[in-house]
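Participant: the sequence and its predicted three-dimensional model are supplied below.
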Amino acid sequence: MENTMEAVQLETKGKTAIITLNRPDSLNSINDVMMKQLVEALDKVDEGDYNLLFLKGNGKAFSSGGDIKLMLQNDSPEGFQTFMKMIGDMVVKLYDMKAITISVIHGARLQQD
């Protein structure tokens, strides 16, 4: 659980919203706290009057993906299903949002040609 800072930060400037993944010590790996806060931030943006959303990561990388430590600790099917539902909610929210979403990707990344 994040104690020292918010795992996701939401900033607004006029009709623009900026969501920042904020677990730089883990290269913004996505754990359950970050996922929950990300869905909440996306809800706030979608409920507001924003035309543009920037999604970025704090630190050396945008995101390293799922938090492997969390995955290794979670051996319950219910916990896995809950996390997968949060991922599904996030994807649907991003797809259905009124605001145009731009991901500001930096750091190491995989791509397929």
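Facilitator: Perfect, I can see it now.
Participant: every contact and neighbour count from this point should use C-alpha atoms.
Facilitator: Will do.
Participant: now the strands for the chain?
Facilitator: 8-13, 16-21, 52-57, 100-104 (DSSP state E).
Participant: angle of the last one against strand 52-57?
Facilitator: Counting by axes from the mean of the first three to the mean of the last three CA atoms, to 10 degrees, strand 100-104 lies at 20 degrees to strand 52-57.
Participant: any chance you could list what contacts strand 100-104?
Facilitator: Contacts to strand 100-104, defined as CA atoms under 8 Å, 6 or more residues apart in numbering, come from residues Asn51, Leu52, Leu53, Phe54, Leu55, Lys56, Gly57, Phe62, Leu94.
Participant: the fifth one: what's it in contact with?
Facilitator: Going back to what we said before, that points to Leu55. Ile18, Ile19, Thr20, Leu21, Thr101, Ile102, Ser103, Val104.
Participant: number of nearby residues for the fourth one?
Facilitator: Residues near Leu21, counting by other CA atoms under 10 Å, number 27.
Participant: quick one: it and Lys56 touch, right?
Facilitator: Yes - with contact defined as CA atoms under 8 Å, Leu21 reaches Lys56; the gap is 6.2 Å.
Participant: give the contact list for the residue nearest to the spatial centre of the chain.
Facilitator: For the chain, Leu38 is the residue whose C-alpha lies nearest the centre (CA atoms, centre = their mean; 4.5 Å). Applying CA under 8 Å, 6+ apart to Leu38 gives the contacts Val8, Met90.
Participant: ok, Ala7 next?
Facilitator: Here Ala7 is in contact with Leu21, Asn22, Arg23, Val33, Met34, Gln37 (criterion: CA under 8 Å, 6+ apart).
Participant: list the buried residues in the helix ranked longest in the chain.
Facilitator: If you go by DSSP state H, the chain has its longest helix at helix 77-96. Residues Phe83, Met86, Ile87, Met90, Leu94 are the ones in helix 77-96 that count as buried (16 or more other CA atoms under 10 Å).
Participant: let's bring in a second one:
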Amino acid sequence: MSQFVVLSVEGSIATLQLNRPECMNALNVDMLNELLEKLKEVASSDASILIISGNGNAFSAGGDIKTLLKDTDEETFEKVMDTINEVIMTLYALPKLVISAINGPAAGLGLSFALAGDYVIAEKDAKIAMNFINIGLIPDGGGHFFLKQRLGDHKAMRVIWEGKVYDPNEALVIGLIDEVCETLVMDAACRKANEWLQKPIEAMIKSKKIISDSSRHYLLEILRMEKIGQIRMRETVDHQEGINAFLEKRTPVFTGR
């Protein structure tokens, strides 16, 4: 059986690696279910810090387009959205400090997942995009919540509507990420983790819990609205055009329908 998510725990630091490098760690149903299982293992472990990374040349290219095409019926898609939402809530409420270590592309759902971490580091050659708009969809995985939290309403809408690919320095300037590293991102993430471990880590975790608990119901509401909105967007002509253009490697022609 393939292991789509690799978890290791050494002392106070857990590392979780997305492991579909042949697909740029695109998130399919099996991977999402495994991710949820591994996050629950982390929650009950003795680790204080979780580092999330991607195997190969990408953090995650987002949701697996082929899966979205295959699972066309509404009931199945609703279940996929429910799993995505459970993964995000589990990560957001994790009683650990979470570092997202971005190597290569982090796009769409992959970026939402990264932004659910407490501290986001990107390698200098990474590519960062909230690019759902390019296939006629809206952000999911709490993308609206995390962008609003980091950027404020106006900048969040601009990032969503433009679907732009940001280089790490641009992303740092607008507040989308927290650090750009010249070295390998896992080295930088381990340095940050060890820096935190020199501090009263339990106090840091408690502060995280207070802040995250205060916004928990709002995130749940955003996830609920994203699910409803995404189901509606999948019915649009523009979404089908976006998917076809992606598969045919051409520029989409949207009609607003």
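Facilitator: Received, thanks. Since the model is a prediction, treat every value here as computed from it, not as a measurement.
Participant: returning to what we had before: check what contacts the longest helix of structure 1 and list those residues.
Facilitator: Here helix 77-96 of structure 1 has contacts from Asp32, Met35, Lys36, Leu38, Val39, Leu42, Asp43, Asn74, Thr101, using CA under 8 Å, 6+ apart.
Participant: tell me how far Met97 of structure 1 lies from Ala7 of structure 1.
Facilitator: From Met97 of structure 1 over to Ala7 of structure 1 the distance is 22 Å, taken as CA to CA, to the nearest Å.
Participant: how close does whatever residue of structure 2 lines up with Lys69 of structure 1 get to Leu111 of structure 2?
Facilitator: For Lys69 of structure 1, the aligned position in structure 2 is occupied by Lys66, per TM-score structural alignment. Using CA to CA, we find Lys66 of structure 2 at a distance of 19 Å from Leu111 of structure 2.
Participant: over to Glu226 of structure 2?
Facilitator: Counting by CA to CA, the gap from Glu226 of structure 2 to Leu111 of structure 2 is 15 Å.
Participant: ditto for Ala61 of structure 2
Facilitator: 8 Å.
Participant: so for the two, which sits in the more crowded spot?
Facilitator: Leu111 (26 against 23).
Participant: quick check, the more buried one in a strand?
Facilitator: No - Leu111 of structure 2 is assigned helix when assessed by DSSP: H, G, I helix; E, B strand; the rest coil, not a strand.
Participant: dump the residue contacts of it.
Facilitator: Applying CA under 8 Å, 6+ apart, the residues contacting Leu111 of structure 2 are Ser60, Gly62, Ile128, Ala129, Met130, Gly143.
Participant: next one: Met5 of structure 1
Facilitator: Asn22.
Participant: for the helix ranked longest in structure 2, name the packing helices and strands.
Facilitator: Longest helix in structure 2 by number of residues (criterion: DSSP H): helix 201-233. On a contact count with 3 or more CA pairs under 8 Å, 6 or more residues apart in numbering; DSSP states H and E, helix 201-233 of structure 2 meets helix 74-92, strand 97-102, helix 143-151.
Participant: just the buried subset of the contacts of Leu55 of structure 1, written out for PyMOL, thanks.
Facilitator: Applying 16+ other CA under 10 Å to the contacts of Leu55 of structure 1, the buried members can be selected in PyMOL as follows:
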select buried, resi 18+19+20+21+101
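Participant: quick check: of the contacts of Leu55 of structure 1, which lies closest to Thr12 of structure 1?
Facilitator: Distances from Thr12 of structure 1 to those, taken as CA to CA, are shortest for Ile18 (6.1 Å).
Participant: what does that closest one correspond to in structure 2?
Facilitator: In structure 2, Ile18 of structure 1 lands on Thr15 (TM-score structural alignment).
Participant: distance check, its match against Asp73 of structure 2.
Facilitator: Distance from Thr15 of structure 2 to Asp73 of structure 2, by CA to CA: 35 Å.
Participant: can you lay out the helices and strands packed on helix 201-233 of structure 2 as TSV showing distance to Ser207 of structure 2?
Facilitator: Converted to TSV, those look like this (distance: least, CA to CA, whole Å):
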stretch	distance to Ser207 of structure 2
helix 74-92	13
strand 97-102	10
helix 143-151	17
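Participant: minimum distance to Ala245 of structure 2: which of those has it?
Facilitator: The nearest among these, by CA to CA, is helix 74-92 at 21.4 Å.
Participant: perfect, that will be all.
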